[in-house]
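# sharing a sequence plus its predicted fold:
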Amino acid sequence: MNRATTMHKPHTFYIAGIYALALLLIYFLLPSHYAFADSEEEQIASVNKHKTSALSGPTIQIDPLFAYYKNRSAASIADEIVQNGYKSVRYFVVNENNINRELIEAFRERGIKVWALVLGNGSYSVEGFPAEWPSWQMQLLTPVNDGYYRFSPHSEGYVQWKKTRLAQLVREYPFDGIEVAEPYFPEWGGLESGLYGDVGPLAQAAFLKQYGHANIPDFRNPQNPDYYQTNQELYQDWIDFRVKAVNSFLNEVINGKGGVREARRDILVATWTLAIDAGPDSVTKLRELQGLDAAEMISAVRPDLHMLQTHWPDWTKPEEELPPQYIHNYQNFVDEIRAVHPNIPLGVQADIGSRTWMLKDRAWYNALGEVAQSMGIGTWTAYEYHLGKYMYDEAPVPTAIARPEHNKVLISFQKRIDEASAKLPGSLNIITKDCETTIAPENITVDGNMLMIQSSDLPKKEFRLRIENITDEPPYWYYYKDGAPHVIASNTIVTVGKKNH
């Protein structure tokens, strides 16, 4: 996952519903409803109907630690996501010790399903971690200091800590689902760049224990009999060993004693693997280089959903080199999964703005969704909501009007707006048959994308409101913070109804 900064309600059952209750109990006692045969899945379809929006359609990733989400209420963030048409979000948990409960609850209050998206192979922050965390780290062929702490799935301490922490996370916070992205080993091209691991003592000890090899393959010296390109038997065991390590890690965290599913029987689970357009051998090369085998991972973990994450050699391409149809080139990954798991729901993840040269607009993202559906991929997401090109291209547009009280009007926009611009003379004008009346600045407040008018002078009946001057807020963007703000279209008029009932 690229960070641009560096990537129930209880039910009461009566006698007539005992059979349905039995099915529900069976469901919760199994690791995942995906383990059911089709006929059994149909029997519990009504139980899972409320989860549909979390498994299908467009969704978006949210990283609340970005400035765009600061100095505004959680309710306004949720409202903005609603105004942009999303029914599901993937909350990027950068650090399991820093989670915004109010934001999760605000999303759920608006009917938005919330996934906890956690990283499997490391963390951008070790604040609040146990003192022994340095002993969990992978060893790479070439050490790097890039702000990301990489942890080894061969570290029993890390595996148990991660399992305990994620179980605690789903118990304490009302997430609808949890997904472990990037559980893999680094890295595509790592044998050449040196960003390849784990090759340290943790991996060596595990390899000896599981496969009986005293040495791991040599990746530097072609003269060594155990050089990875020479000793193919050793190297193949090493490849299989790494795949097993990734999948065993995930299985333990999700399905192990004291893990996620034991903590929350009702929670949805998604697994993630990479996908890359690197020719016909892409599936095999990812297995070799990063320990990723999607079909084997699904068999091990039994998730409700599997996501294909766009790999960095693809998402870093310039916009003109990456049309939304690029995911057609991931068909080999889909085929690999479908050959073993024909019914597992699939999703795909894209990047819409982690670099300035590959910003994507709404049309691009909508087209990506159409391509995904044509491939039998039911859901799609992107990193990260406020990084999209639309943030830098679009002027504010009012998208919803509410009137909870006679003297209060709430106007929602598709992006956050500047309060000072809303309070300029003539920004908000009540239109009547005879005249226009300007709303005084002291009667106007702004919270993120939401503008509130509170005045006893508002007409009791339906009225029209002319909106001028209002701009967005470049200082809260990730790029182009010093850019000129976009101004709402001149002579924008909305209709304000009577008090909502």
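Everything's here; your move.

# hey, let's count contacts and neighbours off CA atoms from now on
Fine.

# what about T381, helix or strand, and which?
Assigned by DSSP states H and E, T381 falls within strand 379-383.

# mind listing the strands for the stretch 201-350 of the chain?
268-275, 305-310, 346-351 (DSSP state E, counting those that start in this stretch).

# include mean neighbour count and distance to Y390 when you put the ones you listed into a markdown table, please.
Below are the strands of the stretch 201-350 of the chain laid out as a markdown table (neighbours: other C-alpha atoms under 10 Å; distance: least, C-alpha to C-alpha, whole Å):
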| stretch | mean neighbour count | distance to Y390 |
| --- | --- | --- |
| strand 268-275 | 24 | 26 |
| strand 305-310 | 24 | 21 |
| strand 346-351 | 26 | 14 |
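
# which residues does the strand holding T381 contact?
Identification of contacts with strand 379-383 by C-alpha atoms under 8 Å, 6 or more residues apart in numbering yields 2, 7, 55-62, 346-354, 369, 372-373.

# how about the contacts made by P186?
195-198, 289-290 are the contacts of P186 under C-alpha under 8 Å, 6+ apart.

# show me the contacts for the residue lying closest to V371 once chain neighbours are set aside.
Distance criterion C-alpha to C-alpha, 6 or more residues apart in numbering; nearest residue to V371, sequence neighbours excluded, is Q325 at 6.2 Å. Applying C-alpha under 8 Å, 6+ apart, one finds that Q325 lies in contact with 367-368, 371.

# and here is the other one:
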Amino acid sequence: MRGNINKEGLITIFLFVTLLFSPFYYGCDKSGGINDIDNNDTTDIAEKSNLAKSKGNSIQIDPFALYSLGITPGQLIADLKKANIKYVHYFVVNYWNGGKNDDLFKKEYLDALEENGIGVWLMLLGNCFYGKTTFPKEWEMEFLTPYPEEISFYSFHNDEYVNWQVMRVKTILRNYNFVGIEFAESYFPEWRTIYTNGFYGDVSLYARRKFTRQYLGLVDEEPLSFDAIRNDPEIYKKWQDFRSDAVVNFNQKIKEAIKSINPKTLFASWGMGIRNGSLEEIREHFGLDMERIVKEVKPDIFYIQTAAQDWGDPGLEPDYLLAYSYIVDALKKAAPDVPLGIQTDIASLSFHDQSVEKRDGNWWTTFMNTSLSNGYYTNTAYEYSFYKQQGLWVE
């Protein structure tokens, strides 16, 4: 998934994804591999709650990429069963207002998934769209250094943007019956970029004016510059509160919208995991106060997304998620009843750099089994189509 590795890496990945979607020896520790964990539930799928349908292994699927490969519904189902996939995340990265769209959600694929007891979540992006939109300029995020590609970023500080997403979710649920809805990348970019390439936001006039008035009480004053905010420790601390409050509010509003239409539809919040990081740093750089989100929002599931700094490591071991224990321990302490999920990227790095060792089926299987044997309720991976194009799947 998207992330900040370096400027050159971003340009390569963004160019490919934007073009593709514009119409829009690792062994398992346990014998038997993929079927060792959570493969004995014979409950009729119709009798399961949506939360029960969302337990175990899952994978992200970009529908446009899926259709472009010519994979039939039957072939998709066979692949998913082979990998012991319990449900999928349909991942929509382009602009879509939530209306009925048979080109985006083809009936024959949805029917095949339902007939085979494989649940479908809808995954959207919280902070951006790939490609251009016609949203007001005032909704946009502003960065210290402009992003290099045609990705449209929007700010959680803007109430009108948040309200548009709320109405979008309600429209979606009037047209589709998904197991759950989630907004990945609901954060402010980006990890430590304030010190490096400047892909840090939101520093727009709108955001700084709102902060100056509401968090500093300076109603009649000109908005502070970001330099003034950053260079005053007390003000910068309040700025971090301002950012994390906005992300918590976005999650809360989306959950409320979902439950107002269909209380049985699940809502998942997304956070971020990074090795050798800390909760404080994640909060500072992403605006993600993950403890507050699980405690105050109480999502049905909370996913820890693997940061680009980790999935972009060519030597990444499949048990790297154990290094996220500092996050897991804190979240379980804050909200022990919120199930946790973990997301990895099995395809992007080797897709764009063929010299990199591929994360093959054994790697992925080890990741999945490690997650479930270490207390995660579920796991997911990016992305089905990129993986298949590299000739990869579980054996």
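Cool, got the structure. Just so you know, these numbers come straight off a predicted model, no measurement behind them.

# looking at the strands of the stretch 201-350 of structure 1, spot the one closest to A106 of structure 1.
strand 268-275 (19.5 Å; C-alpha to C-alpha).

# quick one: list the elements packing against the closest one.
Identification of packing neighbours for strand 268-275 of structure 1 by 3 or more C-alpha pairs under 8 Å, 6 or more residues apart in numbering; DSSP states H and E yields strand 177-181, helix 282-290, helix 294-301, strand 305-310.

# kindly name the residues of structure 2 that line up with the shortest one.
With TM-score structural alignment applied, strand 177-181 of structure 1 matches the range 180-184 in structure 2.

# just to be sure, T445 of structure 1 is in a strand?
Yes: with DSSP: H, G, I helix; E, B strand; the rest coil as the criterion, T445 of structure 1 is located in a strand.

# that one touches M452, doesn't it?
Yes: with contact defined as C-alpha atoms under 8 Å, T445 of structure 1 and M452 form a contacting pair (5.2 Å).

# in structure 1, which residues correspond to stretch 264-271 of structure 2?
Counting by TM-score structural alignment, stretch 264-271 of structure 2 corresponds to residues 266-273.

# list the contacts of that stretch.
28, 175-184, 261, 292-294, 297-298, 301, 303-309.

# again, but for stretch 303-311 of structure 2
1-5, 268-275, 316, 340-345, 349.

# 6 Å instead, please
Stretch 303-311 of structure 2 is contacted from outside by 3-4, 270-274, 340-345, using C-alpha atoms under 6 Å, 6 or more residues apart in numbering.

# turn the residues you listed into CSV, including distance to R230 of structure 2.
CSV is the format used below for the contacts of stretch 303-311 of structure 2 (distance: C-alpha to C-alpha, whole Å):
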residue, distance to R230 of structure 2
G3, 23
N4, 21
W270, 26
G271, 24
M272, 23
G273, 25
I274, 24
L340, 33
G341, 34
I342, 32
Q343, 32
T344, 33
D345, 33
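
# pull the most distant pair out of those residues.
Using C-alpha to C-alpha, the contacts of stretch 303-311 of structure 2 span at most 24.1 Å, a distance reached by N4 and L340.

# how near is the closest residue to L218 of structure 2 other than its chain neighbours to Y206 of structure 2?
Nearest non-adjacent residue to L218 of structure 2, counting by C-alpha to C-alpha, 6+ apart: T212, 5.7 Å away. T212 of structure 2 sits 10 Å away from Y206 of structure 2 when distances are taken as C-alpha to C-alpha, to the nearest Å.

# more neighbours: the two, which one.
Regarding T212 of structure 2 and Y206, a neighbour count based on other C-alpha atoms under 10 Å identifies T212 as having more, with 22 against 19.

# list the helices and strands the helix ranked longest in structure 2 packs on?
Using DSSP state H to define each element, structure 2 has its longest helix at helix 233-261. Packing contacts for helix 233-261 of structure 2, counted by 3 or more C-alpha pairs under 6 Å, 6 or more residues apart in numbering; DSSP states H and E, involve helix 226-230.

# in the helix it packs on, what's buried?
With burial defined by 16 or more other C-alpha atoms under 10 Å, the residues of helix 226-230 of structure 2 counted as buried are 226, 229.

# about what we covered before: let me have the strands of the stretch 201-350 of structure 1 in a markdown table, extended by distance to D226 of structure 1.
Listed next are the strands of the stretch 201-350 of structure 1 as a markdown table, based on distance: least, C-alpha to C-alpha, whole Å:
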| stretch | distance to D226 of structure 1 |
| --- | --- |
| strand 268-275 | 29 |
| strand 305-310 | 33 |
| strand 346-351 | 38 |
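
# and H213 of structure 1, which of those is closest to it?
Here strand 268-275 is closest among those (C-alpha to C-alpha), at 27.9 Å.

# how close does that closest one sit to structure 2?
Mean deviation of strand 268-275 of structure 1 relative to structure 2 after superposition (mean C-alpha distance after the TM-score superposition for structure 1): 0.6 Å.

# export the helices and strands packed on strand 268-275 of structure 1 to CSV and tack on distance to A131 of structure 1?
Listed next are these as CSV, based on distance: least, C-alpha to C-alpha, whole Å:
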stretch, distance to A131 of structure 1
strand 177-181, 23
helix 282-290, 28
helix 294-301, 30
strand 305-310, 32
